[in-house]
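Participant: show me the folded form of this:
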Amino acid sequence: MISTLNHLVQHIEAHLGDSIDVASLASSLGTTEYHARRMFSSLAGMPLSEYIRRRRMTVAAGDVLGDDELLEIATRFGYGSTEAFGRAFRAVHGSTPGEVRRAGGPLRSQPQLRFRLTVEGNSPMDTRIIEHPAFQLIGHAARVPLIHNGVNPHIQAHIAAIPAEAHARLKALSSGEPTGLLQVSADVDPDYTEGTPLTYLHGVAVGHDHAVPDDLDVIGAPAGTWAVFTATGDYPAALQQLWAATATDWFPSNPWRLRPGPSIVAIIDRSPDFSTATCELWLPVERS
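Facilitator: Have a look, this model is predicted:
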């Protein structure tokens, strides 16, 4: 995966003025757009689309300081108007092309990324690979923003609004792995951009042919392979650290890649105040 991401970066660098077809490029490198975007975002700390914009505007700044017409520069970097180019330029540099041309700055440079694998191996990851038939995730869903670190207050508010008897009802409906009450994330932005909306479902797993009550939401999980990771520690910090470790440690070292589908968190055990917990993280995967 590290080699794939470096090839992706090199292609972007050679085609900053072109429309970049990430899906075709990922396919030519032996992976999928979904996996490439998720791994890039996790390892680079920014979405792939944001990196492309920053690199374009970094290189474009040199041209802005020259004598070419702004419309010519905008067209060179794939923008149809000086207004669109100016908005993108200002979003990266904090100043307009005209201001930079007059004053020489300020400018914010995005260096070209290079991915390297640091081999440590001192933190084994508890993982299971499971072939699972199709199933359904049923419960109470809401659209919430993606938050990378700390407690998500929107999810907290959603769960708090669910009556106690509804939790008991869901537990009674649970009829398969993963067991118990589950935290399900679906429809997540492929770039994993913080603040983008996702579907969060508080629910349980049931068989694919299970009759679902009309008042419950449903997310389908097709048959396939799942990587199941276990973490124990402070909640939710240990779970968020586990998420990060799957990208930095596990996927680069194993012959698997993410496939589209919901991610699932099962709470296996927890302290009374929920300050610590043992969690299972279920991620849909396929052989790379």
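
Participant: when you work out contacts or count neighbours from here on, use the C-alpha atoms and nothing else.
Facilitator: Will do.

Participant: tell me if I'm right that residue 235 and residue 274 touch.
Facilitator: Yes: counting by C-alpha atoms under 8 Å, residue 235 touches residue 274, with 6.8 Å between them.

Participant: one more, please, to line up against the first structure:
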Amino acid sequence: MLDRLNQAMDHIEEHLGDRIEAADLARIAWTSEYHLRRLFSALAGMPLSEYIRRRRLTVAGAEVLSGERTLLEIAVRYGYTSAEAFTRAFRQLHGVSPGEARRSGASLSSQPRMSFRLTIEGSSSMRYRVAERDEFRMVGRGTRVPLVHEGMNPAIVDFIRSIGRANLDRLEELSDGEPGGVLAAVENLSGGREEGTELDYFHGAVTTRAAPEDMETLVVPAGTWAVFEASGEFPQAVQYLWRDIFTQWFPSNPYELRPGPELSRTTVSEDGTYADGEIWIPVVRTGG
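Facilitator: Modelled structure (predicted):
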């Protein structure tokens, strides 16, 4: 998988002056466009489209300073339809306009070319299993929140607090399927998996019973799930498991992400320092 991702990175470099389609990169990487976008964001910390934009402007910046082409020629070469559009994008990355950079020889920002390699960190293995599930329903309440990689997510904490203890107990009683207990479901990320990305967050339980009038229903399609477990310091143990799934497990296993909510259940100790977690990721097996 990593070799194919690096081939896609090579394709980007070879076509910075052309229109680059994510679908073409996905074909080079032998994966779906959906999985490529999510995996790249997890590995690189930025959306694929943002990386391409930053690489184009990095190379364009070098050409601006060289003075061999006019600014309009450089703008057109890297896909901008007008000098004004190029100037806006250039200033956003470099902090100065192309004209100012050429006149003053200003310092510019640089987005390094990315390549991916597997790094072994520690000797612990990831515990996972693969489960097939028919369509099921979750009952609970949902909202939209920003993604936080480390530490407590204030938006989620406030949302769960707004649900109230009595309603959380009701959800626990409604739970009669797998995964059991009260769960978090996240989907519809607005960009990639970078810090601050907005996503749909649903707090509820899997049940075969009808939803109470004051609660919502989330229908989860049938499919294959990779199920991971983690135990350790709260909240880092579960957050690091999310990171390791995308940076270690996916590149090393013949599965890719498919559309659907990602589910998690976290049980925290009474003193709030330790947690057992379980994460369900919607996947499809690849030919690799």
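
Participant: where does the TM-score land?
Facilitator: TM-score for the superposed chains, counting by TM-score structural alignment, normalised by the length of structure 1: 0.93, backed by 285 aligned residues with a C-alpha RMSD of 1.7 Å.

Participant: which one's more surrounded, residue 235 and residue 274 of structure 1?
Facilitator: For residue 235 of structure 1 versus residue 274, the count of surrounding residues by other C-alpha atoms under 10 Å is larger for residue 235: 19 against 11.

Participant: from residue 222 of structure 1, how far out is the residue most central in space within structure 1?
Facilitator: Nearest to the geometric centre of structure 1 sits residue 192, at 2.7 Å (C-alpha atoms, centre = their mean). According to C-alpha to C-alpha, to the nearest Å, residue 192 of structure 1 and residue 222 of structure 1 sit 22 Å apart.

Participant: and what of residue 83 of structure 1?
Facilitator: Distance from residue 83 of structure 1 to residue 222 of structure 1, counting by C-alpha to C-alpha: 45 Å.

Participant: which one of those two has more residues nearby?
Facilitator: residue 222 (16 against 13).

Participant: so what's the more buried one closest to, chain neighbours aside?
Facilitator: residue 134 (4.4 Å; C-alpha to C-alpha, 6 or more residues apart in numbering).

Participant: tell me how many other residues crowd the one you found.
Facilitator: 14.

Participant: aligned counterpart of it in structure 2, please.
Facilitator: Matched to structure 2 by TM-score structural alignment, residue 134 of structure 1 sits across from residue 135.

Participant: residues in contact with its match?
Facilitator: Shown in contact with residue 135 of structure 2 (C-alpha atoms under 8 Å, 6 or more residues apart in numbering): 219, 220, 221, 222, 223.

Participant: that's a strand at residue 275 of structure 2, yeah?
Facilitator: Yes: membership of residue 275 of structure 2 in a strand is supported by DSSP: H, G, I helix; E, B strand; the rest coil.

Participant: list the contacts for the residue mapped onto it from structure 1?
Facilitator: Under the alignment (TM-score structural alignment), residue 275 of structure 2 maps onto residue 277 of structure 1. By C-alpha under 8 Å, 6+ apart, the contact set of residue 277 of structure 1 is 232, 233, 234, 235, 267, 268, 269, 270, 271.

Participant: out of those residues, list just those in strands.
Facilitator: 232, 233, 234, 267, 268, 269, 270 (DSSP state E).

Participant: neighbour count added to those residues, as TSV?
Facilitator: Compiled in TSV, these are given as follows (neighbours: other C-alpha atoms under 10 Å):
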residue	neighbour count
232	18
233	14
234	16
267	19
268	17
269	13
270	16
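
Participant: let me know the secondary structure of residue 5 of structure 2.
Facilitator: Strictly by three-state DSSP, residue 5 of structure 2 counts as helix.

Participant: excluding sequence neighbours, find me the nearest residue to residue 128 of structure 1.
Facilitator: Once flanking residues are discounted, residue 128 of structure 1 sits nearest to residue 228: 5.0 Å by C-alpha to C-alpha, 6+ apart.

Participant: and residue 207 of structure 1, by the same measure?
Facilitator: Among residues not flanking residue 207 of structure 1 along the chain, residue 135 sits closest, at 4.7 Å (C-alpha to C-alpha, 6+ apart).

Participant: fine by me, thanks again.
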